[in-house]
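J.: This is a predicted model, with the sequence first.
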Amino acid sequence: MSLSTHVLDATSGGPAVGVPVVLTSGDTEIARAITDADGRARLGETGPGVHTLTFATGDWFAATGRQGFYPEVAVTFTVFDPGRHQHVPLLLSPFAYSTYRGS
């Protein structure tokens, strides 16, 4: 299964460039990435099961000269079909976030 994410900054209405992201399964780190100029990151291949994407939002807000309430956002999800691409977007603001299963 391939996995990607897209982080959008709800305050600016644009992509969140330079957000560090780590993909883990249990205690095992699978991949690391940093969002690109469009706020996107590809995290490679992984198998079925429970996985977590952890976004270093506190570091990102500090780097952009802003203060955020959440030092990190962890999105835990289950992959049932390893043959299907998984896309996990994150909509981010200093005091809120939301996510959903993308396509």
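T.: Here it is on my side, so go on. Numbering: from 1, shown residues only.
J.: From here on, just use CA atoms for contacts and neighbour counts.
T.: Noted.
J.: mind listing what's buried in stretch 18-27?
T.: For stretch 18-27, burial by neighbour count (16 or more other Cα atoms under 10 Å) applies to 18, 19, 20, 21, 22, 23, 24, 25.
J.: then this one, side by side with the first:
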Amino acid sequence: MTTVSTHVLDTSSGRPAEGVPVQLDQLTDGEWKAVGASRTDADGRAKDLPEPDLASGTVLRLRFETRGPFFPEVAIVFEVDPAQPHYHVPLLLNPFGYSVYRGS
């Protein structure tokens, strides 16, 4: 069992980004398939994404509908190890840049 969570912070305001739609997709047989979706809470966290079926593939994608003027969407593609129980992938976002990292 491997779960995925994320956290979105607006670095221009120094605050969590509330209400950002997030979708978790999985690469299966060369095609992206939706696993499920969530929306960030008041703390900027999406904690309720469904668990991917890693027997179908270990490459995942988080898509954030940021609706910004420069970055209307941010997509993060990453590979997971089925032996790891959890992946936390935070997004640090501002109107003209973003960064991601593997959190804990």
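T.: Great, that's in hand. It should be emphasised that the depicted structure is a prediction, and the values quoted were computed from it without experimental measurement.
J.: quick one: TM-score?
T.: The TM-score (TM-score structural alignment, normalised by the length of structure 1) is 0.86; 95 aligned residues with a Cα RMSD of 1.2 Å.
J.: Tell me which helix or strand the residue nearest the centre of structure 2 sits in.
T.: The residue lying closest to the centre of structure 2 (Cα atoms, centre = their mean) is residue 62, at 3.6 Å. Taking DSSP states H and E as the criterion, residue 62 of structure 2 maps to strand 59-64.
J.: average gap between the following helix or strand past that strand and structure 1?
T.: Following strand 59-64 of structure 2 in sequence order, the next helix or strand is strand 74-79 (DSSP H and E). Taken over the aligned residues, the distance from strand 74-79 of structure 2 to structure 1 averages 0.2 Å (mean Cα distance after the TM-score superposition for structure 1).
J.: Kindly check the end-to-end length of stretch 94-103 of structure 1 for me.
T.: End-to-end span of stretch 94-103 of structure 1 (Cα to Cα, to the nearest Å): 26 Å.
J.: what comes up buried for it?
T.: For stretch 94-103 of structure 1, burial by neighbour count (16+ other Cα under 10 Å) applies to residue 94.
J.: Can you list the neighbours in contact with it?
T.: Residues outside stretch 94-103 of structure 1 that contact it (Cα atoms under 8 Å, 6 or more residues apart in numbering): 61, 66-70, 75, 85-92.
J.: Spatially nearest residue to the aligned partner of the residue nearest to the centre of structure 2 in structure 1 (excluding sequence neighbours)?
T.: By TM-score structural alignment, residue 62 of structure 2 lines up with residue 53 in structure 1. Counting by Cα to Cα, 6 or more residues apart in numbering, residue 23 is the residue found nearest to residue 53 of structure 1 once chain neighbours are left out, at 4.7 Å.
J.: Right, I'll call it a day here.
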